[in-house]
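Peer 1: Give me coordinates for this.
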Amino acid sequence: MHNLVELDLCVTNLSGVDENYELPKSLFKCKTLVVLKLRSHIIINTPDDSWCLPRLKVLFIETDPVNNLMEKLLDGCPALEVLAVTGHVRVEDLDFNISALELKKLTIHLVTRYRLDEYVGLLNLNVSVRAPKLEYFHLQQSVLSSFVLENSKSLVKATIDLTHHGAAKHPTFASRATALLAQICHVKSLSLSSHNLDEICDLPIFGNLNQLKLHLHRCCSWWLELLKRSPNLESLVIEHVGHNCRGPVYFVKHVKPLWHPPELVPNCLLSHVKTICIIGFGGKDDEFKIAKYLLKNGEVLNSMKIYTDGDLCAKKLEKLSMFERGSKTCKVDIWQRFRNKKN
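Peer 2: Sure thing, here's the model as predicted:
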């Protein structure tokens, strides 16, 4: 009645007793609503009769997804451009379908519960996205679902975060990861975090990729294979995110060293990569070897920025600056966190 434009609703129950709250039916007939954010234990029951949010462009929902939830909700949002969905998958079988013809930005963060002996729901979690105008896609899953991204040619930027080490050991992970990467291989900018890819996945060619950010775990050894398949890469960011892999203990008893130099140098390093940034540099041996390799083989490199994680001694900093450089014009800047000091 008051021409509402934006509603941000977060309901927190401090009593310790689980309680769900149902949205009023009138909300789904608000003709002026543009931004809607719903968080906490909220039941999203759309009216049985006709309803529509004709001006809604931004929708953030935090809920435990159930079958047909998104179909019912998005049917009444014809102008939606930004969608973010966060939730825990608590059912054994789930078809999570998103169809939005005007959607430009999509974020999905689904957490699948697991036991130490198996990942529950892994085989029966199916996600389908139909968004022909989609430009940005962010997917974060503890367990990778079976994923279909229709008409993804408009996609420019993607962020893929596969968080759990153990899930990558499941027999279905290889085929699902291969299919997902093949559907986003034409992006220009990619941020990727995963524990295993090269040994079990058939990585596609990323012919349009010019910006790449990699989050490297201790067990990672696949990332140089991705560089080989990114012939036009110009900007590379590597972030060392620590040496403790998450997931069931029995999956990570034998963690491989991070660094496996390839026999052939990726062509993009020799001819295209102009800037490299290394974040979270802690001074470990394999981190030094990675920096040394990139400097030596970056023949057209203009700059390398290294952000140290902690307080490295002067000798280690000097060691970084003395590495051989494949490009005579390459400038190396070293920044120490906590000191805000440039070397």
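Peer 1: contacts, neighbours, all on C-alpha from now
Peer 2: OK.
Peer 1: Pick out the residue closest to the middle of the chain.
Peer 2: Ile160 (2.7 Å; Cα atoms, centre = their mean).
Peer 1: Another for comparison:
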Amino acid sequence: MADPPEKKMLKRIPDGDNIDRLSALPNCVLLRILSRFRTKDAAATSVLSTRWRDLFVSLPDVNLSFRVDSDASDRDRMFFDFIDFANRVVRQRNKASIGKIEVSVMHFVKSYRLAFESLLVSAAAALSSCNVQQLLISVRIDKTTERFSIPIPPGIFSSKTLVSLTLSFEVDWNVPDFVWLPNLKYLYLFEFRLVDEDSIQRLLQGCPLLEQLMLFVQSFSYESESEEGIEVEVLHISSPSLKSLVLCWNAKVELEFTVVVQSENLESLVCSLKGQHKVTIDAPNLKSLTVEGDVLEVHINQSLVSIDKAVVRAEFLHNVTNDSDLFLRVQHAFKFISGLQNVKSLTLSENILKALYFSQPALPTFRNLIKLELIPVYCYYFPRSCILQVLSNLFESSPKLEVLIFSEVFKNYFGEDEEFGSVFLQALPLTFIGHLKVIEMTNFRGEEHEFKLIEYFLKNGKSLKKMALEREAREDWKCVPEDCERILSFKKCSDDCQIVLKKKWDHITCPKFRQLLNLSP
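Peer 2: Prediction:
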């Protein structure tokens, strides 16, 4: 009988064999192994063999990171060593293809500017010679350093192969006059400071295939190193190819300005604003809309026929000055909500409900609304009875509503009455509850008024299929068996209704991630 393969191999290898079999592997296999390491660690393996001393410079992805202790005495020397190494990695490619270049620098100070510019030039050159598809550059300045500017090489904005570009700069930079990124689909700009009204539009015009744009703006008033002040009054974003847009202001801007979004193919829009702003939306095919923060007006030019989901956490009554101002604000709020009457899933905070209370016309009929989530924002100076009135009108205007979600229910949620249950019939009429199929409470605390509300729903929900109650992750349902028993003892109008008791983060199934969050297995 022939020997097994393992025994044959053992017979061929003499004792004390010190053959470098790793170096005998083909380059493609070695590169596959080295690709598991960061670029710096892959370079460190060069000491293992002269056969693959410079092989790391041919890795498909380049990951360059400078992170040291901010108090390190030799931090300056380490930074310039990092720049020398990074330039070598990028420049010695010999035109070998690069899938992704990622550069991350922490504790950046003004004295590093010239050296870092050389790395940016190297990266720009690699874009044209190495067919780079993804470029990510992140710069975080030292906490003791004031903002300053860095010129971005024009080559970074004129690449035929770049598909994704991410720039996260705490230093100032400006969009060049010429932009041509014909294959760019994903553009993410963080810590971005506008210096003129045309910079974003120059970018968009040079990206004819752009699908996703994330723009995190620092400030609209800019002072350059020459102390020249520039103010931006209008941010115009127009692109026929754009499908997803996220706008976020990281710093509060007191000056009023207008945001104009125009795109025939836009499907998802998120506006998270701080300050007093006006937003105009011309996107007839929009499917998902989120508006958060402080706004004066959100105007929808065309009817959103295809809208599926809307999240409204905007404060339309922010800094109201007088009765005339109040009148205009509430009219804008009502007109905005009316533009969402085709929505299927709607999330509303009480900020918008307060504005709707002051509007005279009745709410439009939300004929397609199936799912409604309510986010309370308790306000001592605004009567709960007013919120109750708006909620009643909203429920009455949603004839097809099936899913109702309360992010939280506090004691006087439906009014000032001490007896929580006394207003149920007014706030939640039986005709309305009869259509509901799913009811959720995402922040259940085990308070008496919550039990009463649950009992009311279960007793009268003839179409109810599920009652889902979610507690904080640290509050295990097993620790309060009496709560479980009480809920399960409630009489159910629908025999098909399932009561689901869960904890936050139960949707996370990855064991390692659950362990990291200190969740139960």
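Peer 1: what's the TM-score here?
Peer 2: Overlay of the two chains. TM-score (TM-score structural alignment, normalised by the length of the first structure): 0.77; 318 aligned residues with a Cα RMSD of 3.4 Å.
Peer 1: show me the contacts for the equivalent of the residue nearest to the centre of the first structure over in the second structure.
Peer 2: With TM-score structural alignment as the criterion, the equivalent of Ile160 of the first structure in the second structure is Val312. Val312 of the second structure sits next to Thr290, Val291, Glu292, Leu346, Thr347, Leu348, Ser349, Ile352 when contact means Cα atoms under 8 Å, 6 or more residues apart in numbering.
Peer 1: Assign a three-state SS to Val312 of the second structure, would you?
Peer 2: Using DSSP: H, G, I helix; E, B strand; the rest coil, the three-state assignment for Val312 of the second structure comes out as strand.
Peer 1: Mind jotting down where the helices sit in the first structure?
Peer 2: Secondary structure of the first structure (DSSP state H): helices at 69-74, 173-183, 223-228, 267-271, 285-297, 314-321.
Peer 1: Just name the most buried of the ones you listed.
Peer 2: Mean neighbour count, computed with mean count of other Cα atoms under 10 Å, is highest for helix 267-271 among those, reaching a mean of 20.
Peer 1: Please tell me how far that helix is from the chain's geometric centre.
Peer 2: 25 Å (Cα atoms, centre = their mean, to the nearest Å).
Peer 1: Next: stretch 222-230 of the first structure.
Peer 2: Using Cα atoms, centre = their mean, the distance from the centre of stretch 222-230 of the first structure to the centre of the chain it belongs to is 17 Å.
Peer 1: Kindly report the same for stretch 64-78 of the first structure.
Peer 2: From the chain centre to the centre of stretch 64-78 of the first structure is a distance of 23 Å (Cα atoms, centre = their mean).
Peer 1: now do stretch 237-254 of the second structure
Peer 2: The chain centroid and the centroid of stretch 237-254 of the second structure are separated by 12 Å under Cα atoms, centre = their mean.
Peer 1: Same check on stretch 51-67 of the first structure?
Peer 2: With Cα atoms, centre = their mean, you get 22 Å for stretch 51-67 of the first structure.
Peer 1: what does it contact?
Peer 2: In contact with stretch 51-67 of the first structure (Cα under 8 Å, 6+ apart) are residues 28-43, 76-91, 94-96.
Peer 1: ok, 7 Å please
Peer 2: Around stretch 51-67 of the first structure, the neighbours that count as contacts under Cα atoms under 7 Å, 6 or more residues apart in numbering are 28-42, 76-89, 94-96.
Peer 1: Start and end of it, how far apart?
Peer 2: This stretch, stretch 51-67 of the first structure, spans 20 Å end to end (Cα to Cα, to the nearest Å).
Peer 1: Enumerate the positions of it that are buried.
Peer 2: Taking 16 or more other Cα atoms under 10 Å as the basis for neighbour counts, the residues of stretch 51-67 of the first structure that come out buried are 51-65.
Peer 1: pretty sure Leu119 of the second structure is in a strand, no?
Peer 2: No. According to three-state DSSP, the state of Leu119 of the second structure is helix, so it is not within a strand.
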